[in-house]
Structure formats: C-alpha cells, structure tokens
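Engineer: the sequence isn't on hand, but the structure is:
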C-alpha cells in the first residue's frame, strides 16, 4: 500500500459548502475506489476517518469539516 501525506495548509475552503477539501490527481493515487483517509492525532498516531471523497474529471477531493494533517492510503 502506498500513501501520500498532506498538511492542514493544503486544504481549501469549498465555496459550495462548509467543508474544506484537499485535492489530488487521479493519476497520482489511482481511481479512488480503495482510498483510506487517516488523520494524524496530537500524539503522532493516525486514526481512520470516514471522509467524504468527491471526484471531478481527473481530480479527487477529500473533504472534511476542518483542515488536518494526515495521509491518504491507496493501492498502487
């Protein structure tokens, strides 16, 4: 399993909702069928999230109510 880290600074406020989103290219993390989103806790450990995942053209957006440091895990 491969992963891509992201930081809370990577999130952008979605104009159409109250959510924040971080964007990935489909070519960098695959189709998105088996994505796992993990949030980094203050102690450095990770916890799984049931984050909303949106797709548009060749982009994948991970959406959450607030920005956070984390990673997305995917099959290569």
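Structural biologist: Received it, and whenever you're ready, just let me know what you need. All values derive from a computational prediction rather than experimental measurement.
Engineer: can we go C-alpha only for contacts and neighbour counts from here?
Structural biologist: OK.
Engineer: so who does the spatially most central residue of the chain touch?
Structural biologist: The chain has residue 62 as the residue nearest its centroid, 3.8 Å off, counting by C-alpha atoms, centre = their mean. Residue 62 makes contact with 21-23, 51-54, according to C-alpha atoms under 8 Å, 6 or more residues apart in numbering.
Engineer: any of these buried? List them.
Structural biologist: Buried members of these, scored by 16 or more other C-alpha atoms under 10 Å, are 21-23, 53.
Engineer: helices of the chain, residue ranges please.
Structural biologist: Under the criterion DSSP state H, the chain carries helices at the ranges 26-29.
Engineer: tell me where it has strands.
Structural biologist: Ranges of strands in the chain, per DSSP state E, are 2-6, 12-13, 20-25, 36-40, 46-49, 52-56, 59-64, 70-74.
Engineer: let's bring in a second one:
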C-alpha cells in the first residue's frame, strides 16, 4: 500500500461549501481501495469516511473542514 500525506493548506473550498482535495488517476491509480486518514491532536491517524467522487481522470476527497492527514491507496 502506498500513501500520500496532505495538509490543511491543500484543501480548496468548492461551490458546495465543502473543502476538497483533488488527485489525478496518474497520482493514485483508479481510485479503488482508497482510505482517508485524519491526523489527530496526538499525531496519530484515524480512519474517516470522507466523501470520494470521481470526474473524468480526477478524484475528489470532500470534507466539511480542512485537516492534516493521508490517503492510502493501491497503485
């Protein structure tokens, strides 16, 4: 399994008032078996159920607020 860390600063507020991250299929594969983990105040990761959508060759991860975390995926 591979992972990609991300920070709060990478989130963009979309027109639905949700914060989202955008990845291409070239970066993380087809998008199957994605796991989103949020870093808590202790520096540990916890799995969350974020909304994940796909449009063309882009994959979007949406949440109500930006957070530091990581995306775990198979490529």
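Structural biologist: Looks like it came in fine. The model shown is predicted, which means the values in this text are computed figures rather than measured ones.
Engineer: TM-score of the superposed pair?
Structural biologist: Once superposed, the chains reach a TM-score of 0.96 (TM-score structural alignment, normalised by the length of the second structure), with 75 aligned residues with a C-alpha RMSD of 0.7 Å.
Engineer: wait, which of the buried ones among the contacts of residue 62 of the first structure is closest to residue 70 of the first structure?
Structural biologist: Among those, residue 22 lies closest to residue 70 of the first structure (C-alpha to C-alpha), at 10.6 Å.
Engineer: pretty sure the closest one contacts residue 11?
Structural biologist: Yes. In this structure, residue 22 of the first structure is within contact of residue 11 by C-alpha atoms under 8 Å, at 4.6 Å.
Engineer: coming back round to it: nearest to residue 29 of the first structure among the buried ones among the contacts of residue 62 of the first structure?
Structural biologist: Nearest to residue 29 of the first structure among these is residue 23, at 10.8 Å by C-alpha to C-alpha.
Engineer: the closest one: what's it in contact with?
Structural biologist: By C-alpha under 8 Å, 6+ apart, the neighbours of residue 23 of the first structure are 11, 59-62.
Engineer: try 6 Å this time
Structural biologist: For residue 23 of the first structure, the contacting residues are 60-61, by C-alpha atoms under 6 Å, 6 or more residues apart in numbering.
Engineer: same question, residue 46 of the second structure
Structural biologist: Going by C-alpha under 6 Å, 6+ apart, residue 46 of the second structure touches 37-38.
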